[in-house]
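Student: next input, structure requested:
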Amino acid sequence: MVRVPLSPQERLRGERFGLLLRQARGQRSMVEVAAAAGVSAETLRKIETGRAPTPAFFTVAALARALHVSLDDLAATCAEAAEGGDEQAMSA
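Tutor: The predicted structure is shown next:
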């Protein structure tokens, strides 16, 4: 199976998602959050750094639950940044 390359908007959305996770994690360690979500620390690292810009739904849901973040809020914020190409949203 061949993967279609991601568009710039999809990459931006993935970067925004990673930033949101890092902010929500706060002072908690990556290992602690990953364990609470039932994912590997390497998976969380890849998502947070934008190297995995399109994580699986259940991975996103588990991370949101572990971080006490609404899936609706995550989706809305990531979509806004990607659709508008808003560079300022990335620094928020």
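
Student: rest of the way, CA atoms for contacts and neighbours
Tutor: Fine.

Student: can you get me a residue count around residue 49?
Tutor: Counted by other C-alpha atoms under 10 Å, the residues lying close to residue 49 total 17.

Student: hang on, I meant residue 22
Tutor: 20.

Student: by contact count, what packs against the one helix or strand it maps to?
Tutor: Counting by DSSP states H and E, the element that carries residue 22 is helix 8-25. If contacts are counted by 3 or more C-alpha pairs under 8 Å, 6 or more residues apart in numbering; DSSP states H and E, helix 8-25 sits against helix 41-48, helix 57-67, helix 71-84, helix 87-91.

Student: next structured bit after that helix?
Tutor: helix 30-37.

Student: so what touches that following helix?
Tutor: 25, 40, 41, 44, 45, 59, 62, 63, 65, 66, 67 (C-alpha atoms under 8 Å, 6 or more residues apart in numbering).

Student: one more to line up against the first:
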Amino acid sequence: MVRLPLTPDEVARGQRLGALLRRARADRSILTVALDAGVSPETLRKIESGRVATPAFPTIAAIAEVLSLSLDAVWDAVKDPGDALDRTSPGGGARLAS
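Tutor: Take a look at the predicted model:
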């Protein structure tokens, strides 16, 4: 299977995700957080550095749980303001009048 190159938006989203996880981890070690989440420390290091811009959903869910982050909060922090999904998702973007 050939993986397509990441778009600049995907790379930027991965960098925002990494920054968020680093801030949430604070003074906890990468080793501790990774082991508690069931991922390798190298995987967490790559996500935090932005080298893995599109990690698997279960990986992010496990890390978010360990860091006490809701998945909604993670998405709000990393989404692209111009993303088409934002305009149609509940609580995001433009709203319809009722």
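
Student: care to give me the TM-score?
Tutor: Once the chains are laid over each other, their TM-score by TM-score structural alignment, normalised by the length of the first structure reads 0.86; 83 aligned residues with a C-alpha RMSD of 1.3 Å.

Student: ok, back up a step: now the helices and strands packed on helix 8-25 of the first structure in CSV, with mean neighbour count and distance to residue 7 of the first structure?
Tutor: Shown next, in CSV, are these (neighbours: other C-alpha atoms under 10 Å; distance: least, C-alpha to C-alpha, whole Å):
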stretch, mean neighbour count, distance to residue 7 of the first structure
helix 41-48, 18, 17
helix 57-67, 17, 19
helix 71-84, 15, 10
helix 87-91, 12, 16
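
Student: among the contacts of helix 30-37 of the first structure, list the two that are farthest apart in space.
Tutor: 45 and 65 (17.2 Å; C-alpha to C-alpha).

Student: can you list contacts of the helix holding residue 22 of the first structure?
Tutor: Residues contacting helix 8-25 of the first structure (C-alpha under 8 Å, 6+ apart): 33, 47-50, 52-54, 67, 69, 74, 77-79, 81-83, 85, 90.

Student: what do you get if the cut-off is 6 Å, keeping everything else the same?
Tutor: 47, 48, 49, 50, 53, 78, 82, 90 (C-alpha atoms under 6 Å, 6 or more residues apart in numbering).

Student: that one vs the second structure, mean deviation?
Tutor: Taken over the aligned residues, the distance from helix 8-25 of the first structure to the second structure averages 0.2 Å (mean C-alpha distance after the TM-score superposition for the first structure).

Student: look up how far residue 78 of the first structure lies from the spatially most central residue of the first structure.
Tutor: The residue lying closest to the centre of the first structure (C-alpha atoms, centre = their mean) is residue 17, at 3.0 Å. Distance of residue 17 of the first structure to residue 78 of the first structure, computed by C-alpha to C-alpha, to the nearest Å: 6 Å.

Student: returning to that earlier point: could I get the contacts of helix 8-25 of the first structure as JSON lines with distance to residue 4 of the first structure?
Tutor: Shown next, in JSON lines, are the contacts of helix 8-25 of the first structure (distance: C-alpha to C-alpha, whole Å):
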{"residue": "47", "distance to residue 4 of the first structure": "19"}
{"residue": "48", "distance to residue 4 of the first structure": "22"}
{"residue": "49", "distance to residue 4 of the first structure": "21"}
{"residue": "50", "distance to residue 4 of the first structure": "17"}
{"residue": "53", "distance to residue 4 of the first structure": "13"}
{"residue": "78", "distance to residue 4 of the first structure": "20"}
{"residue": "82", "distance to residue 4 of the first structure": "18"}
{"residue": "90", "distance to residue 4 of the first structure": "25"}
